[in-house]
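**Q** sequence and predicted structure are below.
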Amino acid sequence: MSLDEVKAGPFGIGTFEVDGATIPAAVRGSKLFDLRDVIPGLSVTSQLFEDWDRNLDRIDDHLRAASTQGIVLDHGLVDARLRVLPPVQPVGPVIAAGANYREHIIEMSVAHRLGRDDASDDELRAEAAHEIDERVRAGDPYIWTGIPSAVVGAYDDVQLPDVGEDVDWELELGVVLRRDAYRIAAEDAWDHIAGFTIVNDLTARSLVPRPDMAKIGTDWFRSKNQPTFFPTGPVLMPSRFVTDPGSLRLELRLNGDVMQDATTGGLAFDVPSLLSYASSVAQLRAGDLLITGSPAGNGSHWKRFLRDGDVMEGSITGLGFQRNAVRGPTGHLPPWQASRPVAVSI
């Protein structure tokens, strides 16, 4: 559906805590509208997926009629009365695509020396480029999973862990499912997509390798599932308002400096391919969040990782804006790591 077919302009779907009460809401422009006033019996945003298109039409009609009402959103309100929660509640699993931007793969191959020990930087770049091109031509996406407890809101603080260093940012396009998906073809993927959101997929780089289990290799559970490691939102933008998901601009700033600046046109495997592949393995559910990979410009490339006091600001065309302050480690090890030899703890 094109924007000129929409009755009163785009709106996002979100979840907000206002004066201590959690409400499912629509956001249009600078105003927030409580969706419990629109759809009887609605308590959480995930219920909208039961009749997604009809519910969006009902919301659109309500917003058009109630254009002068709603809560006016401004910076002071967000600080004083309102907390922005992850848009889809309850939060479900994160199905995450790794190594899915060609330039990012090449960049990381050089930064982490992923290749022959005696290879030059130019050789590593060439070998990585050949590998990703062959994987897209004849291979599979790389998918791993994140857990709901690591997901936080678009303006929440990020807490650096007490175990794990070199915490990196990875701004990504998030895709939310509107209906269950299992063994679907790529050409049918759009029928299963509710909309899009922003996700910052944080990674403790020092926790990725497992030197004690070299044959198994990487450990995504401990490196990516720490609390606050998936800032998500602020809203879910319905796909009817996103005319070209393949050309959205992603930008991440660290303390005002641009670190990532790319478009979704750089995806190795596009959204339909990712969804088709993931659904070939697992039974995906309505409300599940698929994140599609991060472009070049991570801390590994800049040789600069997150520190106490940093501020990350992320945006994607038409999907809103994130702002996350970074807090340093607490200084207290979890009991498990405190009880283990140093060689195993890091």
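**A** Arrived safely, thanks for sending. In this text the structure is predicted, and so the values were computed from the model without any measurement.
**Q** going by C-alpha atoms from here, please, whenever you check contacts or count neighbours.
**A** OK.
**Q** separation between the most centrally placed residue in the chain and L42?
**A** Note on the chain: the residue nearest the mean C-alpha position is V199, at 2.1 Å, using CA atoms, centre = their mean. Between V199 and L42 the computed distance is 25 Å (CA to CA, to the nearest Å).
**Q** thinking again about what came up before, confirm the residue nearest to the centre of the chain sits in a strand?
**A** Yes: counting by DSSP: H, G, I helix; E, B strand; the rest coil, V199 is part of a strand.
**Q** and it, what does it touch?
**A** Shown in contact with V199 (CA atoms under 8 Å, 6 or more residues apart in numbering): L171, E172, L173, G174, F230, P231, T232, G233, I291.
**Q** quick check: closest non-adjacent residue to it.
**A** Once flanking residues are discounted, V199 sits nearest to T232: 4.6 Å by CA to CA, 6 or more residues apart in numbering.
**Q** pretty sure the one you found contacts V151?
**A** Yes: between T232 and V151 there is a contact under CA atoms under 8 Å: 6.6 Å.
**Q** between the two, which contacts overlap?
**A** Contact criterion CA under 8 Å, 6+ apart; residues shared by T232 and V151: P86.
**Q** who's more crowded, those two?
**A** Using other CA atoms under 10 Å, the more surrounded residue of T232 and V151 is T232, with 29 against 26.
**Q** distance-wise, check that one relative to P86.
**A** Note on T232: its distance to P86, by CA to CA, is 5 Å.
**Q** overlap of the contact sets of these two?
**A** Shared contacts of T232 and P86, defined by CA under 8 Å, 6+ apart, are found at V151, V152, G153, A154.
**Q** of all pairs in those, which one is the farthest apart?
**A** The largest separation in these, counting by CA to CA, is between V151 and A154 at 9.6 Å.
**Q** what touches both of the two?
**A** Shared contacts of V151 and A154 (CA under 8 Å, 6+ apart): P86, P231, T232.
**Q** wait, which of the residues you listed is closest to R179?
**A** Of all the shared contacts of V151 and A154, R179 sits closest to P86, with 18.9 Å by CA to CA.
**Q** what's the local residue count around the residue nearest to the closest one when sequence neighbours are not counted?
**A** Spatial nearest neighbour of P86, excluding adjacent residues (CA to CA, 6+ apart): G153 at 4.6 Å. When neighbours are counted by other CA under 10 Å, G153 registers 25.
**Q** please compare the first structure with the one that follows:
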Amino acid sequence: MKFARYGEPGQEKPAVVDHAGQLRDLSGVLPDLAGAVLGDLPVVNPDSLPLVMGNPRIGPPVGNVGKLICIGLNYIDHAAELGVDPPKDPVVFLKATSAIIGANDTVVLPRGSTRGDWEVELGIVIGKRAKYVSEENALDHVAGYTIVNDVSERAFQLERSGQWTKGKSCDTFAPVGPWLVTPDEVGDVQTLDLSVDVNGERVQTGNTRLMIFTVAEIVAYLSELMTLEPGDVIATGTPPGVGMGHKPPRSLSPGDEMVLRISGLGEQRSPVAQDR
């Protein structure tokens, strides 16, 4: 099934997506797509639910995200485009949850931004608490999958001292969604196509089969470092084609539009603006 949340920020309601791509209100079945609910998502007939009228904002498909964990340099061909050796262990960093926005919300470049960049990533949504889980059992803890844009400000990330967090956690730098898609509908999560278009031009493509660390490996590995709780989101790394990998490098500008797609997970369409 495909789940979504709609409404203004902080007032989102849960929904399912029917076979025609329309939203059906789920608030009479559960209060929100958040927390322990994600470990036991309802199986419902979308046609039995009220149709959501109009064209509401699509919010992040998960509410009250506790942790947004990111994996860096996780595609063989992305590491190659940056001229670095593939990591022997997953590169892990955290992105502030305050960066999370809806799939079609505006990405706002912060003051002083000169090197804004895009990163399409497969997002894992944790459904059941995971601590010291094996690779064999790791996928049992996954509620579903979504799209994450790990928007980055490369000057903040690489030219200021300290960790990557500075260039990763700016407000609006984590569009998530539009949907939370259950594993049974996704199928083989290691064969998904990913892409980014900027202003109608294809700039990034990839496939999850080229991930260095698989979804199961990532969940198992992270569960050794920290307890994964229902509603935590993991961004699993990006394929080649990020702006700084182009020759010459490319950056986002106000007025740009990013369109992100992953097979079966829908589409993000994010306009870009500049903070003042």
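**A** On my side now, so go ahead. None of these values were measured; they are calculated from a predicted model.
**Q** list the contacts for the aligned residue in structure 2 for the residue nearest to V199 of structure 1?
**A** Aligned counterpart of T232 of structure 1 in structure 2: V176 (TM-score structural alignment). For V176 of structure 2, the contacting residues are P60, P61, I100, I101, G102, A103, T146, I147, V148, N149, by CA under 8 Å, 6+ apart.
**Q** what range in structure 2 does the helix or strand encompassing F196 of structure 1 sit on?
**A** With elements taken from DSSP states H and E, the one containing F196 of structure 1 is strand 193-200. Counting by TM-score structural alignment, strand 193-200 of structure 1 falls onto residues 142-149 of structure 2.
**Q** right, and S345 of structure 1 touches R222 too?
**A** No: using CA under 8 Å as the test, S345 of structure 1 is too far from R222 to be in contact (11.5 Å).
**Q** related to what we said a few turns ago, quick one: the residue nearest to P86 of structure 1 and A282 of structure 1, what's the gap?
**A** Using CA to CA, G153 of structure 1 is found at 26 Å from A282 of structure 1.
**Q** quick one: contacts for the counterpart of L319 of structure 1 in structure 2?
**A** In structure 2, the residue paired with L319 of structure 1 is L265, using TM-score structural alignment. By CA under 8 Å, 6+ apart, the contact list for L265 of structure 2 reads Y145, T146, I147, P178, W179, L180, V181, V186.
**Q** okay if I get those as a markdown table plus neighbour count?
**A** Output for the contacts of L265 of structure 2, formatted as a markdown table (neighbours: other CA atoms under 10 Å):
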| residue | neighbour count |
| --- | --- |
| Y145 | 27 |
| T146 | 30 |
| I147 | 31 |
| P178 | 27 |
| W179 | 30 |
| L180 | 28 |
| V181 | 26 |
| V186 | 19 |
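**Q** of all these, which two lie farthest apart?
**A** P178 and V186, at 14.4 Å, using CA to CA across the contacts of L265 of structure 2.
**Q** now for the spatially closest residue to G144 of structure 2 that is not a sequence neighbour, how many residues are close by?
**A** The shortest distance from G144 of structure 2 to any non-neighbouring residue, by CA to CA, 6+ apart, is to T182 (4.2 Å). Residues within reach of T182 of structure 2, counting by other CA under 10 Å, total 19.
**Q** looks like T182 of structure 2 contacts A143 (just checking).
**A** Yes: proximity of T182 of structure 2 to A143 meets the contact threshold set by CA under 8 Å, at 6.2 Å.
**Q** before we move on, the earlier item: compared with structure 1, how much does the match of strand 193-200 of structure 1 deviate?
**A** With the two structures superposed, stretch 142-149 of structure 2 lies on average 0.4 Å from its match in structure 1, counting by mean CA distance after the TM-score superposition for structure 1.
**Q** which residue of structure 2 lies farthest from its centroid?
**A** Ranked by distance from the centre of structure 2 (CA atoms, centre = their mean), the top residue is S48, with 29.4 Å.
**Q** how about that one, what does it touch?
**A** If you count contacts by CA under 8 Å, 6+ apart, S48 of structure 2 has none.
**Q** that one and R24 of structure 2: what is the separation?
**A** Shown here: S48 of structure 2 relative to R24 of structure 2, a distance of 9 Å by CA to CA.
**Q** any idea where the strands of the stretch 151-276 of structure 2 begin and end?
**A** 152-153, 174-175, 180-181, 193-198, 201-207, 233-235, 257-262, 266-274 (DSSP state E, counting those that start in this stretch).
**Q** just give me the mean distance for the longest one relative to structure 1.
**A** Its matched residues in structure 1 lie on average 0.6 Å from strand 266-274 of structure 2 after superposition (mean CA distance after the TM-score superposition for structure 1).
**Q** distance from the chain centre to that strand, please.
**A** 13 Å (CA atoms, centre = their mean, to the nearest Å).
**Q** do the same with the fourth one
**A** Here strand 193-198 of structure 2 shows a centroid-to-chain-centroid distance of 13 Å under the convention CA atoms, centre = their mean.
**Q** I'm done for today, thanks for sticking with me.
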